[in-house]
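Chemist: The sequence and its predicted three-dimensional model are supplied below.
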Amino acid sequence: MKPVNTPHILLIDDNLDDLAPLVTCLKSANMRVSLASVARKGYHLALALKPDLIVLDLYMPGMDGFSICRLLREEPKLNRTPIIFLSSTRQLDDRLTGLQLGSVDFVTKPYAAEEVLARIRIHLRLSSLQTAPEVHAADAIEPNDAQPHVDCDELLIRAATRLILENLAEPPSLDDLAKSVGTNQKRLLGVFRQRHGMTVFAYIRELRLQQAKHLLRGTQLPIDDIAASVGFSNSANFATAFKSHEGIPPREYRKSFQP
């Protein structure tokens, strides 16, 4: 039995046979290894086990690696956990997307197990340097990593909201949004209604108007440009929606914040 302070690596891949050489290599390096051949099971294992590093395949049935990465980045206790994509894809866009979502590395199959082990060691070392807490007297009373529990529905909401905000002018369709966070339309709609009391469409409209208010207060951008930047097809539609929401037109709203 390996001591509990050895690095714990979670491998998520729908074809675990591909990972056999890596598993052997990791165990020879005295690392603890957990395996998941089903993407959703791997996601829940990550939440439960909180491994030191995750090696993640990209294209898997039911839930892809991008979705898992998006969701884990919203979990406070896992958002700094290094994620390495290990995939057979040769597409540059896939590699760039993986890195943009917060993964630390992208390794292409077929792979050399020794090289992946070397990369894992590098990222474990970097992670320990970045997350090592300073020692304070209070830490002896209250652990540094004591954080409130975040349930799966909250992670889903956070990941979907981040994706919407990143694409506010042209948000993904409901189906694409659901797939991007590893769920289906029905569940996503249910979670939004339960947590926000509105549909996804209504929530996007709310975010657009909140962003428009921020831009009206804090910038001198023309109102036409603000309307376009938050996804309204023209300034007339924007003005109508804004007045309905705030009770005054955008121009008056801006004037109320000017000295």
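Modeler: Received the coordinates, thanks. All of these numbers come straight from a predicted model, not from anything done at the bench. Numbers count the residues shown, from 1 in each chain.

Chemist: hey, let's count contacts and neighbours off CA atoms from now on
Modeler: OK.

Chemist: Would you agree R254 is in contact with L216?
Modeler: Yes. Contact criterion Cα atoms under 8 Å: R254 and L216 qualify, at 5.4 Å.

Chemist: Any figure for the gap between R251 and T240?
Modeler: Look at R251 and T240: by Cα to Cα, to the nearest Å, they are 12 Å apart.

Chemist: Check P250 too.
Modeler: P250 is 9 Å from T240, by Cα to Cα.

Chemist: So which of the two has more stuff around it?
Modeler: P250 (21 against 14; other Cα atoms under 10 Å).

Chemist: Helices of the stretch 51-200 of the chain, start to end?
Modeler: Under the criterion DSSP state H, counting those that start in this stretch, the stretch 51-200 of the chain carries helices at the ranges 65-72, 92-100, 113-131, 152-166, 174-180, 185-196, 200-218.

Chemist: Any chance of CSV for those, columns mean neighbour count?
Modeler: Below are those laid out as CSV (neighbours: other Cα atoms under 10 Å):
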stretch, mean neighbour count
helix 65-72, 24
helix 92-100, 14
helix 113-131, 14
helix 152-166, 18
helix 174-180, 18
helix 185-196, 16
helix 200-218, 18
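
Chemist: second one coming, line it up with the first:
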Amino acid sequence: MKPWFIKRFSQGIAGEFARKIETMLAVQKQDGVFRCPVLITPSIHVCIHEILGCTYVDARRHLFLGSKALELIMFSFDQLNPDKGQDISCFDLETGSRNFVHKARDIMISDIKNPPSLTELSRMVGVNKTTLNQCFRKVYGVTVFNFLRTFRLEESKRLLQAGNRSVMEVAFEVGYAQQKTFSKEFKKYFGDTPSTFTRNYRQDTGNKRAKRLRRPF
């Protein structure tokens, strides 16, 4: 990232975090680009997965990818922020107060086969379940349950596209006890049953490969 962008993005940040950013920006880079190593957390992994799986086109694609790029920057800054984890109101979204919401998401997606209940999850992040659900909806636009459901279905789509698992295996891997329930939820979300989706995906992939092979050199 260019230093001018980081300076603009970090406007309004105060305290030790701001001083840390200024110190890093003061280090001259040969190519003039700011770099900072970060750990690939579950949140970052999901964001990258959403970028790679983007199906939008035209202006919507540009907006979607731009928003995800900013989300990656936010997750990266979280790892650099020494003040992260302070007890701040979850509705003051400009002060980095979404920490326990992101923590709840990370806990859920780290084990989608056996996620904790809402009561257990709220206890793990230190708030009551009503507060967790309200703040989760404010940050992500959906309830905790609907977020988990969507994540499971998106992950099942990726596994089916990989082509090395049966529908039943995928259903169990993403946390569905019964294949029938999984197929019903998958069709409701994607418009096709898992079997139809897999068949169409393989056929479409095969057609694209054949077209590439027929291209003249």
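Modeler: Yes, it's here. All figures in this text were calculated on a predicted structure; none of them were measured in a lab.

Chemist: Please state their TM-score.
Modeler: The TM-score (TM-score structural alignment, normalised by the length of the second structure) is 0.51; 126 aligned residues with a Cα RMSD of 2.7 Å.

Chemist: ok so, going back, the helices of the stretch 51-200 of the first structure: which one's closest to T81 of the first structure?
Modeler: Of all those, helix 113-131 sits nearest to T81 of the first structure, with 7.5 Å by Cα to Cα.

Chemist: Contacts for the closest one next, please.
Modeler: P21, L22, C25, L26, D52, L53, R80, T81, P82, V104, V107 (Cα atoms under 8 Å, 6 or more residues apart in numbering).

Chemist: Please pick the buried ones from those.
Modeler: L22, C25, L26, D52, L53, R80, T81, P82, V104, V107 (16 or more other Cα atoms under 10 Å).

Chemist: Let's see which of these end up in strands.
Modeler: Using DSSP state E, the members of those that fall within strands are L53, V107.

Chemist: quick check, nearest of the buried ones among the contacts of helix 113-131 of the first structure to A160 of the first structure?
Modeler: Closest approach between these and A160 of the first structure, by Cα to Cα: R80, at 19.0 Å.

Chemist: how close does that closest one get to I248 of the first structure?
Modeler: R80 of the first structure is 43 Å from I248 of the first structure, by Cα to Cα.

Chemist: swap in Q210 of the first structure?
Modeler: According to Cα to Cα, Q210 of the first structure stands 14 Å off from I248 of the first structure.

Chemist: Not counting sequence-adjacent ones, nearest residue to the most centrally placed residue in the first structure?
Modeler: Nearest to the mean C-alpha position of the first structure, by Cα atoms, centre = their mean, lies R70 at 2.3 Å. Distance criterion Cα to Cα, 6 or more residues apart in numbering; nearest residue to R70 of the first structure, sequence neighbours excluded, is A159 at 5.8 Å.

Chemist: and G191 of the second structure, what pairs with it in the first structure?
Modeler: Taking TM-score structural alignment, the alignment pairs G191 of the second structure with G247 from the first structure.

Chemist: And the contacts of the host helix or strand of T198 of the second structure?
Modeler: Applying DSSP states H and E as the criterion places T198 of the second structure in helix 194-214. With Cα under 8 Å, 6+ apart as the test, helix 194-214 of the second structure has contacts from L160, Q161, G163, V167, S183, F186, K187.

Chemist: Now do the same contact list for the equivalent of L118 of the second structure over in the first structure.
Modeler: Per TM-score structural alignment, the equivalent position to L118 of the second structure in the first structure is L174. The contact partners of L174 of the first structure, by Cα under 8 Å, 6+ apart, come to Q185, V200.

Chemist: L168 of the first structure versus the alignment partner in the first structure of F172 of the second structure, what's the distance?
Modeler: For F172 of the second structure, the aligned position in the first structure is A228, judged by TM-score structural alignment. With distances taken as Cα to Cα, A228 of the first structure is found 10 Å from L168 of the first structure.

Chemist: Ends of stretch 68-78 of the first structure, what's the gap?
Modeler: Across stretch 68-78 of the first structure, first to last residue, Cα to Cα, it's 12 Å.
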